[in-house]
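J.: could you work out the structure for the sequence below:
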Amino acid sequence: MQIYTDLASRRTGEERAILLALAEAEKRHEQHWLHLLGEHAGDRQRLPLRSRVLGWFARRFGSVFVLALVQRAEARSTYATERDATPQMVADERIHAEVVRTLAARGRAQMSGSFRAAVFGMNDGLVSNLALVLGIGATGVSTGVVLATGLAGLLAGALSMGAGEFVSVRSQRELLEASTPDPLSRTVYPHLDLDHNELALVYRARGESPEDARVHAERAITSYRPDSVQPRHLHTEFEEIGSAWSAAFSSFGLFAAGAVVPVLPYLFGLTGRSAVLVAAILVGVALLVTGAIVGVLSGGPPLRRALRQLAIGWGAAAATYLLGLAFGTQVG
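T.: Presented below is the predicted three-dimensional model:
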């Protein structure tokens, strides 16, 4: 209940009203348990640490991250197996999970473009440069060569990722714009012949039956008003895709941030196996963190996503390290 109230304090309008309604529903559930506890109600303990931490994040940030965590908490509700929970409470909890899922989906949609670029950029930077540094280092070349290779891989990869994301997002936006009906075409409606209604072909091309398309077209023509024509707006779709520049800079910056991690041991003067080990550990920690964040935001189990990310990253790096050992000399 308190988490929803804290989240509502950071929201306005309809979203605030929805969160307060959820808090009110949780208040009814609390009253049910207080009634059952009777005179023992005063023995209630403080909120669990998890709930208090979530409340703190909700008050400070009110982000989609918190909503995703609340979504998982609602989905794990034990009311279905709780003997003293009423059927209505069980149903309430299931619906609460869907409400929170929908609220979180809004935030996910708004951040999808830049978030995707950030996650891919960070992960690619960590894995690709760790694999590059370990593969080169395993051949037995000098520390200076490994460091130069790592920095070159950082810059080349960041530029490639940034350019690739820019082209990808820009192309997607252009395809969307080209496929969206142009409302300015309505300005020719008064000049169309109702007996030979070409507008019906448009609706037939969109999947309507010939008869439905004819009725739709006639209604569109007869109800046309010049002041009803509005410029084409693609704000909703564009928000879901994200800005091309935002995706490019996010990808560039996050790739560079990830790619510098395996280079750090060499920057601080470590050499040989010690540098390899420290680089692998640092990248492993970063992979666990990014995997857990992706798991939380996607509504999945954070630990499983984190371990999956770690296994993939270390697996790729191990392959190149073994290849470097096979074609070079032992790291000394």
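J.: only C-alpha atoms from now on, for both contacts and neighbour counts.
T.: Fine.
J.: against which helices or strands is the longest helix along the chain packed?
T.: Secondary structure of the chain read by DSSP state H shows that its longest helix is helix 87-137. Helices and strands in packing contact with helix 87-137 are listed as helix 13-37, helix 64-75, helix 143-179, helix 235-241, helix 244-260, helix 272-297, helix 302-327; criterion 3 or more Cα pairs under 8 Å, 6 or more residues apart in numbering; DSSP states H and E.
J.: run the last query once more with 6 Å
T.: Applying 3 or more Cα pairs under 6 Å, 6 or more residues apart in numbering; DSSP states H and E, one finds that helix 87-137 contacts helix 64-75, helix 235-241, helix 244-260, helix 302-327.
J.: please tell me how far the shortest one is from the chain's geometric centre.
T.: Right, the one you point to is helix 235-241. With Cα atoms, centre = their mean, to the nearest Å as the basis, helix 235-241 stands 15 Å off its chain's centre.
J.: next up, for comparison:
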Amino acid sequence: MSASSGPESRPSPAQVRRWRQYLADERAEGAVYRQLASRRTGEEREILLGLADAESRHEQHWRTLLGDQVGKPRRGDLRTRVLGRLARTFGGVFVLALAQNAEARSAYAHDADATDAMAADERVHGEVVRALATRGRARMSGTFRAAVFGANDGLVSNLALVLGVGATGISAGAVLVTGIAGLLAGALSMGAGEYVSVRSQRELLEASTPDARADEIIPDLDVGANELALVYRARGMEAAEAQEHAAGVIARVTAGQGVPDREVQSFEEIGNGWAAAISSFCFFASGALVPILPYLFGMSGLPAILLAAGLVGVVLLGTGAVVGVLSGAPPLRRALRQLGIGIGAAAVTYVLGLAFGTTVV
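T.: As a prediction, the model looks like this:
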């Protein structure tokens, strides 16, 4: 699309306001990428500086349209300003995930004053940032998964336990002891479960990884008759492709060029068993602590139950938003989903506790 107005025609006041905001946002986004680049070296630094240069091109587009109506420099929108502050303070995958989400919400595709190239640029920028963020997600995914699951399980399970037993009418002291027992039992169970889960997954994948020492026998194979092609067929190649690849490997070895380098598999996404176990234990315990805080401070009855539910609700909103940001999804939607699931499960347990308490009485 082409811009509907140019320097030769007077834009409307609404257009001027919108263009000035676009100009401020592009300037702020370019600053975010430069801040992120200042914390990196090598390839990632060059990529981020390239994104900053692209934002400068977009900035110039709006300067040209505004002409003498550029006005005083404006601040970017709140989202971009927060992103810039985070980039200066933290950097890392969290900010990249926020930037990915911001690029995906660009309004250029639906604005006649932005060009098709600018709208396409924003889509490409989103994919570039997604690829950069993926590297960080891969490094943290195993431990982060355990931390998030641990915290949410601690929040929801212990809230459900506290609400369930509290609804039966037992004393506040008994509720507190039950909550502490739930915290300890759940944290130990989660830690042990995560360790076994991660270790088992790594062992399964390691068992499926080609043996590096198998390459050592390639020079001793019979050049005319060998089963090397069967190895590649078993790994998924078609018969003709496997035969050709095997012949190429044998030819290299025969010519004294050595065995071709094989890609080394990494299990970064899975994480480390001990790290996952410790993370899961600590985060479950911290999550499970929240519902019993009112009882630790001497509260009892319905006020304690309502405060426990409120505290857990706030934390669930926070963890849901963090997961949404890191996954590049809308944080509010993820936060509300987390809240609904957690409070819904606890509410069911509370109703069952009420029914059980009534039956006992």
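J.: quick check: TM-score for this pair?
T.: After superposition, the two chains reach a TM-score (TM-score structural alignment, normalised by the length of the first structure) of 0.94; 328 aligned residues with a Cα RMSD of 1.8 Å.
J.: including distance to residue 146 of the first structure and mean neighbour count, could the helices and strands packed on helix 87-137 of the first structure go into CSV?
T.: What follows is those, written out as CSV (distance: least, Cα to Cα, whole Å; neighbours: other Cα atoms under 10 Å):
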stretch, distance to residue 146 of the first structure, mean neighbour count
helix 64-75, 38, 21
helix 235-241, 38, 15
helix 244-260, 13, 25
helix 302-327, 12, 18
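J.: and these: which comes nearest residue 17 of the first structure?
T.: Checking these against residue 17 of the first structure by Cα to Cα gives helix 64-75 as the closest, at 15.3 Å.
J.: elements contacting the closest one?
T.: On a contact count with 3+ Cα pairs under 6 Å, 6+ apart, helix 64-75 of the first structure meets helix 87-137.
J.: which residue in the second structure lines up with residue 84 of the first structure?
T.: Taking TM-score structural alignment, the alignment pairs residue 84 of the first structure with residue 113 from the second structure.
J.: does residue 8 of the first structure touch residue 15 like I think?
T.: No. Counting by Cα atoms under 6 Å, residue 15 is not a contact partner of residue 8 of the first structure; they are 7.6 Å apart.
J.: compare the two (neighbour count), which wins?
T.: Set residue 8 of the first structure next to residue 15 and count neighbours by other Cα atoms under 10 Å: residue 8 wins out with 23 against 14.
J.: just say helix, strand or coil for the residue of the second structure most remote from its centre.
T.: Relative to the centre of the second structure, and counting by Cα atoms, centre = their mean, the farthest-placed residue is residue 224 at 51.4 Å. Using DSSP: H, G, I helix; E, B strand; the rest coil as the criterion, the local structure at residue 224 of the second structure reads coil.
J.: quick one: map it onto the first structure.
T.: Structural correspondence for residue 224 of the second structure with respect to the first structure (TM-score structural alignment): residue 195.
J.: ok, its match to residue 216 of the first structure distance?
T.: With distances taken as Cα to Cα, to the nearest Å, residue 195 of the first structure is found 14 Å from residue 216 of the first structure.
J.: over to residue 10 of the first structure?
T.: Taking Cα to Cα as the criterion, residue 10 of the first structure is separated from residue 216 of the first structure by 44 Å.
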